[in-house]
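[1] Got a predicted model here, sequence first, then my questions.
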Amino acid sequence: MSNAGHNGDEILAMLCPYENTRWMYFVSRPRCEKRLYEGLREQGIPAYLPLFVKTTEYSHRVYKRQVPMFPGYVFASTRSQGFDIQRINSALLKVKFLPEPLADILLNELRLVRKFEILAQDHKLAVKPEIVKDTPVLIRRGAFKGDYAIVEKRKNTETIIVNIQSVQMSLHIELPVDWCEVAGN
């Protein structure tokens, strides 16, 4: 996916209505978003996979990689019989066809997402900014999956330190913020 800059942005220009199609979303198998996106593009289908750069540190080394802004989702403008499902089946879980008013709303929201994606290229993107100190969270990944915790501190835009009290003592652990969601959501 090339990012041609805000004024002549190819992706933003592609996010428009197409005749006899609607914008909808495809749900991919885990970690198959890019393969699904490429499969749709190879069929000539206008598709969009919003990405952002995620920085992680392992063994005193910093790694940067592009990851989906919405894990598990790829957006495309097509119709129910407008794609060869066999070519994308290995990466696809389901397709959500939207009625016209919702497809129009989705398209407008995708344009905003793209502008945000462009902005994130030069500015730090905060993942889940609603998760702040004292927020109760449900851990969705890792060894503590399914446990509830309280956010003690937001270390940076991508990492939080939580306090897990479900055991007989208090544990403070550092987690990627995208492994958690606000409890009750």
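    Cool, the structure landed. Numbering: from 1, shown residues only.
[2] Please count neighbours and contacts with C-alpha atoms only from this point.
    Will do.
[3] Quick check: chain neighbours aside, which residue is closest to the residue nearest in space to the middle of the chain?
    Geometric centre of the chain, nearest residue: residue 70, 1.6 Å, by C-alpha atoms, centre = their mean. What sits nearest to residue 70 in space, not counting adjacent residues and going by C-alpha to C-alpha, 6 or more residues apart in numbering, is residue 50, at 7.2 Å.
[4] Presented hereafter is structure B, for comparison with structure A:
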Amino acid sequence: MALTVSSSDLKWYPVYTHPRAEKKAYAALTEKGVEAYLPLNRKLKQWSDRKKWVEEPLLKSYIFVRIAHHEQAAVLMTKGIARFIYFSGKVAAMPDRQINDLKLLLTSSLELEVTEEDLQPGEKITIKAGPLKGITGEIIAYRSQKQLLLRLNNLGCSIIVNVAASLINRL
């Protein structure tokens, strides 16, 4: 990208990719010099003849790009990118904190579950110990267990993580 921008002008934006094109779109973005983040989750896949660990996108058809507002057209012209995500008629921007929390979640050894259910907000909490220390979220009743819900605004989905009640503080 030709124009120089300060880091304060850069924001994280979620972009929607074509189905099953997340890795190729990510590679094309990074080849263009765009700062992009594709959250990958490691899963054990079972085939008829073998088992294999594979990295799959945590959020199907989503990539996050950190760009200045005027760079949106260049992102849209990237192979595999379908569109930006809109919220209230504007391109949705995400706080750095949410991307950092997502990266922290993926570095932990916890098993993650992504759901598109419309989960109702509950009591706000923060995790006080363990690999997720410092992450804030909401407590929900889901499958009759206490779990942390890290709501990612403007994405239309939520990430649910099992966390022991002894590791959380009420806000």
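    Received, thanks. Computed from a predicted model, the values in this text were never measured in an experiment.
[5] Would you pull the TM-score for this pair?
    For these two chains in superposition, a TM-score of 0.53 is obtained (TM-score structural alignment, normalised by the length of structure 2); 109 aligned residues with a C-alpha RMSD of 3.1 Å.
[6] Tell me where structure 2 has helices.
    22-31, 72-76, 96-107 (DSSP state H).
[7] So which other helices or strands are in contact with the last one?
    This means helix 96-107 of structure 2. Applying 3 or more C-alpha pairs under 8 Å, 6 or more residues apart in numbering; DSSP states H and E, one finds that helix 96-107 of structure 2 makes contact with strand 11-17.
[8] so the strand it packs on corresponds to what in structure 1?
    Mapping strand 11-17 of structure 2 onto structure 1 (TM-score structural alignment) gives residues 22-28.
[9] Give me the mean deviation of that stretch from structure 2.
    Compared with structure 2 after fitting, stretch 22-28 of structure 1 deviates on average by 0.8 Å (mean C-alpha distance after the TM-score superposition for structure 1).
[10] so how far is residue 158 of structure 2 from residue 115 of structure 2?
    To residue 158 of structure 2, residue 115 of structure 2 is 6 Å away according to C-alpha to C-alpha, to the nearest Å.
[11] quick one on the thing from earlier: the residue nearest to the centre of structure 1 maps to what in structure 2?
    Per TM-score structural alignment, residue 70 of structure 1 is aligned with residue 59.
[12] Counting neighbours, what do you get for the nearest residue to residue 26 of structure 1 once chain neighbours are set aside?
    Computed as C-alpha to C-alpha, 6+ apart, the closest residue to residue 26 of structure 1 that is not its neighbour in sequence is residue 95, at 4.4 Å. Residue neighbour count, defined by other C-alpha atoms under 10 Å, stands at 15 for residue 95 of structure 1.
[13] Which residue in structure 2 aligns with residue 95 of structure 1?
    Match for residue 95 of structure 1 (TM-score structural alignment): residue 84.
[14] contacting residues for that match?
    13, 14, 15, 16, 76, 91, 92 (C-alpha atoms under 8 Å, 6 or more residues apart in numbering).
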